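Asks: mind folding the following:
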Amino acid sequence: MAAEPARILVVDDQQENLLALAAVLKSLDASVATARSGEDALRALMADHYAVILMDVLMPGMDGFETAYHIKRKDRTRDIPIIFLTAARGEPDLAFRGFAVGAVDYLVKPFDPWVLRSKVEALLDLHRERRRLDAGTSALAGLLPGLAGLPTDPSTASALVKALTSRLEAVEASVEAMSDTVTDTATKQALIQLDRETAALRAAHDALFTPPD
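Replies: This is a model prediction of the structure:
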């Protein structure tokens, strides 16, 4: 069964901006959902899982900063990367506030749509690799209860270990390849964290399945 496409949440109180952003992102391998307010965004995040959030800063009612604050307080949503988008100029403190509440990037309108799309694409790649890593972790955890008597069916056990090893190697290769192409600091930091998680899974894998010398 094919993996479910990643979701992008776009938050802006102006319908024309939502349409423009959806058009920029339509070529990516992801579905795009929209919200017209911070309150709508929080409800959407409770209903579905999202890989990336693009959010306007200046919205009536709950602005982007307050919305991001609530997003980062919840375990379910705190790790979703947020890119802030704003038309405000001449206010350098806005960018500082954006990073202070946990945004990974901050773009001032009008921005280059190709730049935005490439940033989102990099974050989607990180999301997919994290999902693959989580799947490998789950597979490893599933094997743990039976490790004491793992050879109850040697051929099955061997196939499971081989599949897990192959999946882990694929994630490691993808992380290494992405390290050579990612350039912006925020995405690099997220990639460093993913690399640490992959290394931890590799250590657990080797401890369990590598024969002693």
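Asks: please make it C-alpha for all contacts and neighbour counts, starting now.
Replies: Will do.
Asks: contact partners for L21?
Replies: Neighbouring residues of L21 by CA atoms under 8 Å, 6 or more residues apart in numbering: V10.
Asks: helix, strand, or coil at L194?
Replies: Classification of L194 by DSSP: H, G, I helix; E, B strand; the rest coil places it in helix.
Asks: to compare against the first, here's another:
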Amino acid sequence: MSESASTGQVKILLVDDRPENLLALEAILQGLGHQLLRAGSGEEALKHLLGEEVSLILLDVQMPGMDGFETAEHVKRREKTRDIPIIFLTALEAGGHQAFRGYSAGAVDYLAKPFDPWVLRAKVGVFIELHEQRRALQRQRDRLQRRAQRDAEEMLALLERVEVATADAPPDVTARLQPPLAALRERLEERRR
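Replies: Down below sits the predicted model:
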């Protein structure tokens, strides 16, 4: 478990090629209690995502080299990062084509600069909460799946004892028991996987 997961602190990745924009984002978000990670390019953002468990990405659209759209496409292709919400930030005219391209690349929201700091803070709060709820549900699903596998293994062990105990039963009893026991074994084997 990562340090941020154990302390409850989430990480937000801020991606912009202009240091002054990163500084402004940090100033807006610093009071929320989240760890803010900086990346000056799409490539640097992808490197962060290799080793960090990030809960939200604020991503500038216009950057030299790998732009925000291409960066988002890379993020969404990876199993580990595909569910991280991305909010695009752009100085471009927020025309329909650009917004559509942002949503197509996997963004959950698209804000045009200059944006209202309070709106950004509110959106960050909502998307962090949704992402954390999704992760909590995933952890619960994993626990339930492990429990179901353990229960299936226990039931299979019990079934083996029943099969051994009925092996010496009269042939007519054995013939009646074999189909339901075989069906039960098959269902338990599936559940154990």
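Asks: ok, and the residue nearest the centre of structure 2, which helix or strand is that part of?
Replies: Nearest to the mean C-alpha position of structure 2, counting by CA atoms, centre = their mean, stands D83 at 4.0 Å. D83 of structure 2 is part of no helix or strand, with elements assigned from DSSP states H and E.
Asks: tell me the secondary structure at I12 of structure 2.
Replies: Per three-state DSSP, I12 of structure 2 ends up strand.
Asks: aligned partner of it in structure 1?
Replies: When structure 1 is aligned by TM-score structural alignment, I12 of structure 2 is paired with I8.
Asks: for structure 2, longest helix please?
Replies: helix 117-166 (DSSP state H).
Asks: report how many residues lie close to the match of I12 of structure 2.
Replies: Counted with other CA atoms under 10 Å, residues neighbouring I8 of structure 1 total 21.
Asks: for Y106 of structure 1, same thing?
Replies: Neighbourhood size, Y106 of structure 1 [other CA under 10 Å]: 20.
Asks: map it across to structure 2 for me.
Replies: Under the alignment (TM-score structural alignment), Y106 of structure 1 maps onto Y110 of structure 2.
Asks: likewise for K26 of structure 1?
Replies: Matched across to structure 2, K26 of structure 1 falls on Q30, judged by TM-score structural alignment.
Asks: can you tell me what G40 of structure 2 aligns to in structure 1?
Replies: Under the alignment (TM-score structural alignment), G40 of structure 2 pairs with R36 in structure 1.
Asks: mean shift between the helix or strand hosting E39 of structure 1 and structure 2?
Replies: Using DSSP H and E, E39 of structure 1 maps to helix 38-47. On superposition with structure 2, the average gap between helix 38-47 of structure 1 and its aligned counterparts reaches 0.7 Å (mean CA distance after the TM-score superposition for structure 1).
Asks: for H131 of structure 2, which non-adjacent residue is closest in space?
Replies: Spatially, and ignoring its direct neighbours in sequence, H131 of structure 2 is nearest to S55 (6.4 Å; CA to CA, 6 or more residues apart in numbering).
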